[in-house]
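Asks: Sequence first, predicted model second:
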Amino acid sequence: MDPLISVDDLSEQLAGSRPPVLLDVRWSLLGPPGRQDYEQDHLPGAVFVDLDTELSAPPGAGGRHPLPAAADLQAVFRRAGITAEREVVAYDADNGSAAARAWWLLRWAGHPRVRVLDGGYRAWVARGNPVTAEVPEVVPTDFQVVPDSLPVINADEAARMAEDGRLLDARAPERYRGEVEPVDPRAGHIPGARNAPFASNVTEDGTWRPPEDVAALFRELGVDGTSRVATYCGSGVTACSALLALEHAGLSGPANPAALYAGSWSHWTTDPTRPAKTGETP
């Protein structure tokens, strides 16, 4: 199943007898909080989940967006009305970079059917579809989180992946090269990592490029569907977008899933002995 769903297909599903659970995951690195957008209007039936406080543990030694504990995540998903039987669709403002965090966490938790709305809220509204400020009444569920259904690596494993596999840095090129660093204490990237900016996978309107185009970008970085691959970013959010892109391109799947360095650069830089490379990696 493609990890993306079009606006038209979602509209059809929502009109059916068994609509998917909708998660509003609008979020911005520098704010304001996504809940403000949700309270103004959202897709009918959507439940807001906060990326900073519900899809992440508190910031600290593990980075700015550490993975939440399985029990905490289970409580969030139960509150949102998620069951193992119903499909889940997550959306954000446009390009899926935040919704992919919910997509990946649900997959990591063992949910079999999760997708991200292609183009997000912006594409939904552009097609003339309805929005509402009404907050739905949700019946809590007994959804069971099965943790570690997708692979996660630590800093040492990320360093090894850069040497004997493919470690992809999903940040913007200028952050990867160390020319700017707006949030973390040091600039640069993990030595040996290749830059795979998440923004390269989408068009200007926030919709995703065709799978073959995304696959071509990854193949230029040596990712062919058989090599070992892991992704990271600033804090583990847009790295999930890179994982979604790999699956969308057919280069990651159940037989050879790519891994997430969840702490990402915000964790890597907590240890001053870990090296930081600037410029391009050959």
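Replies: Yep, that arrived. Numbers count the residues shown, from 1 in each chain.
Asks: Could you use CA atoms for every contact and neighbour count after this?
Replies: Noted.
Asks: show me where the stretch 101-250 of the chain has helices.
Replies: Remark: helices assigned in the stretch 101-250 of the chain by DSSP state H, counting those that start in this stretch are 120-126, 155-164, 173-176, 211-219, 238-248.
Asks: Mean neighbour count, these: which tops it?
Replies: helix 238-248 (a mean of 27; mean count of other Cα atoms under 10 Å).
Asks: okay, the helices of the stretch 101-250 of the chain in a markdown table with distance to Pro282 next?
Replies: Formatted as a markdown table, these follow (distance: least, Cα to Cα, whole Å):
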| stretch | distance to Pro282 |
| --- | --- |
| helix 120-126 | 35 |
| helix 155-164 | 12 |
| helix 173-176 | 13 |
| helix 211-219 | 15 |
| helix 238-248 | 20 |
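Asks: Which one, of those, ends up nearest to Thr281?
Replies: helix 173-176 (9.6 Å; Cα to Cα).
Asks: Now do that closest one: distance to the chain's middle.
Replies: Centroid separation for helix 173-176 versus its chain: 19 Å, with Cα atoms, centre = their mean, to the nearest Å.
Asks: now do stretch 1-16
Replies: The chain centroid and the centroid of stretch 1-16 are separated by 19 Å, computed with Cα atoms, centre = their mean.
Asks: Please apply the same query to stretch 55-74.
Replies: Using Cα atoms, centre = their mean, the offset of stretch 55-74 from its chain centre is 14 Å.
Asks: Other residues contacting it?
Replies: 49, 52, 54, 101-102, 105, 109, 143-145, 147, 235-237, 262-267, 270 (Cα atoms under 8 Å, 6 or more residues apart in numbering).
Asks: Filter the residues you listed down to the buried ones.
Replies: When the contacts of stretch 55-74 are checked for burial by 16 or more other Cα atoms under 10 Å, the buried set is 49, 52, 54, 101-102, 105, 109, 143-145, 147, 235-237, 262-267, 270.
Asks: Got another one to weigh against that:
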Amino acid sequence: MDTLMDVAALKDRLDAGKRTVLLDVRWALGDPHGQGHYLEEHLPGAVFVDLATELAAPAEPRRGRHPLPLLEQFQASVRSWGVNNDDVVVAYDDSGNMAAARLWWMLRNAGFACVYLLDGGLAAWRAAGNELESGPAQATAGDATLDAGGMPAIDAGQAAAWAGHGLLLDARAGERYRGEIEPVDPRAGHIPGAVSAPTSANLREDGRFLPREELRERFSGLGVHQGSPTAVYCGSGVTAAHEIAALEIAGFPAALYPGSFSEWSNNPSNDVATGAAPYAEGGTAAG
């Protein structure tokens, strides 16, 4: 199934009057004003989705900064956005789909097949000269019925052993992987054995995803191949979903570690490696 919908295809759907639920997931680490940005301008009819409260349960150290919400809570949110079982859903943001991919993954995980990321997001829509609107959009409650387990996921125990039989990718910025900075989590560094694969490298300069063959080349160069299972984490399980979308575009399936480094680093029994290599210098990890 397709992961992306481009601006032209979305515009054609809307012009033809085909039912399409647009969801605006404006969120970025360090910017709590997503709803304000949405109210200033958004795609016509798009409903705002609050990542912090609708795509995550309250933060707690043992589960990380953005734990997945209970299925019943997520279903209630999805219905409040006006989503019905047979709808086509298109999610977007204004940061290269780094936040919208969380919604894409969660809907796919919940068994909802017809969900797409708007390639290039708000910036691409705006660049094409298409109409925008301001203020809140009103949605009529939908009837979507969700399930669980549609996408592969792993826990901390599996993440600890993953490098022994597969490839564990760290989707955060390189400086966080190396442990040079850590703005939010209690320890700096990465899960021992993980390979640095910053999510930003999935995108062109204009915020659209790289073509499929370029993504295949990128991930193959990192060690991804069909015979080895791949898993991905980030800081709190948000941008790792973007990496999984990019891997899917490239033709590689991958599992998400939802708790990610925010969960991992809060457990003092978990080792943390620093530096550019998967394991700490000398083959040991810093506790």
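Replies: On my side now, so go ahead. Because the structure is predicted, anything quoted here is derived from the model rather than measured.
Asks: Can you pull the TM-score for these?
Replies: After superposition, the two chains reach a TM-score (TM-score structural alignment, normalised by the length of structure 1) of 0.96; 277 aligned residues with a Cα RMSD of 1.1 Å.
Asks: related to what we said a few turns ago, out of the helices of the stretch 101-250 of structure 1, which is closest to Ser28 of structure 1?
Replies: helix 238-248 (11.2 Å).
Asks: Next, the mean deviation of that closest one compared to structure 2.
Replies: Compared with structure 2 after fitting, helix 238-248 of structure 1 has a mean deviation of 0.4 Å; criterion: mean Cα distance after the TM-score superposition for structure 1.
Asks: what does whichever helix or strand comes after that helix correspond to over in structure 2?
Replies: Moving toward the C-terminus from helix 238-248 of structure 1, the next helix or strand (DSSP states H and E) is strand 259-261. Counting by TM-score structural alignment, strand 259-261 of structure 1 pairs with residues 255-257 of structure 2.
Asks: Enumerate the positions of the matching stretch that are buried.
Replies: Quick answer for stretch 255-257 of structure 2 (16+ other Cα under 10 Å): Ala255, Leu256, Tyr257.
Asks: In a markdown table: those, plus distance to Lys18 of structure 2.
Replies: Output for the buried residues of stretch 255-257 of structure 2, formatted as a markdown table (distance: Cα to Cα, whole Å):
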| residue | distance to Lys18 of structure 2 |
| --- | --- |
| Ala255 | 33 |
| Leu256 | 32 |
| Tyr257 | 35 |
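Asks: Please identify which of the residues you listed is nearest to Val232 of structure 2.
Replies: Each of the buried residues of stretch 255-257 of structure 2 was scored against Val232 of structure 2 by Cα to Cα, and Leu256 proved nearest at 5.1 Å.
Asks: For the spatially closest residue to the closest one that is not a sequence neighbour, which residues are in contact?
Replies: Of all residues not flanking Leu256 of structure 2 in the chain, Ala153 sits nearest, at 4.6 Å (Cα to Cα, 6 or more residues apart in numbering). Counting by Cα under 8 Å, 6+ apart, Ala153 of structure 2 makes contact with Ala231, Ala255, Leu256, Tyr257, Pro258.
Asks: Burial check on the first one, number of neighbours?
Replies: What that stands for is Ala231 of structure 2. Neighbourhood size, Ala231 of structure 2 [other Cα atoms under 10 Å]: 27.
Asks: now Asp12 of structure 2
Replies: Neighbour tally, Asp12 of structure 2, other Cα under 10 Å: 11.
Asks: how about it, secondary structure?
Replies: Assigned by DSSP: H, G, I helix; E, B strand; the rest coil, the conformation of Asp12 of structure 2 is helix.
Asks: With Pro136 of structure 2 as the reference, measure out to it.
Replies: 23 Å (Cα to Cα, to the nearest Å).
Asks: what does Gly34 of structure 2 give?
Replies: Taken as Cα to Cα, the span from Gly34 of structure 2 to Pro136 of structure 2 is 13 Å.
Asks: Of these two, which one has the most company?
Replies: Gly34 (19 against 16).
Asks: With Asp143 of structure 2 as the reference, measure out to His37 of structure 2.
Replies: 28 Å.
Asks: Show me what Glu133 of structure 2 lines up with in structure 1.
Replies: Aligned partner of Glu133 of structure 2 by TM-score structural alignment: Thr132.
Asks: Need the nearest residue in space to that match, chain neighbours excluded.
Replies: Per Cα to Cα, 6+ apart, closest to Thr132 of structure 1 is Asp41, 4.9 Å.
Asks: what does Val49 of structure 2 give?
Replies: Setting aside the residues directly before and after it, Val49 of structure 2 is nearest to Val25 in space (Cα to Cα, 6+ apart), at 5.1 Å.
Asks: cool, and Arg86 of structure 1?
Replies: Closest residue to Arg86 of structure 1 apart from its sequence neighbours, by Cα to Cα, 6+ apart: Pro20 at 5.9 Å.
Asks: Tell me who's in contact with Cys233 of structure 1.
Replies: Here Cys233 of structure 1 is in contact with Asp169, Ala170, Arg171, Ala239, Ser264, Trp265 (Cα under 8 Å, 6+ apart).
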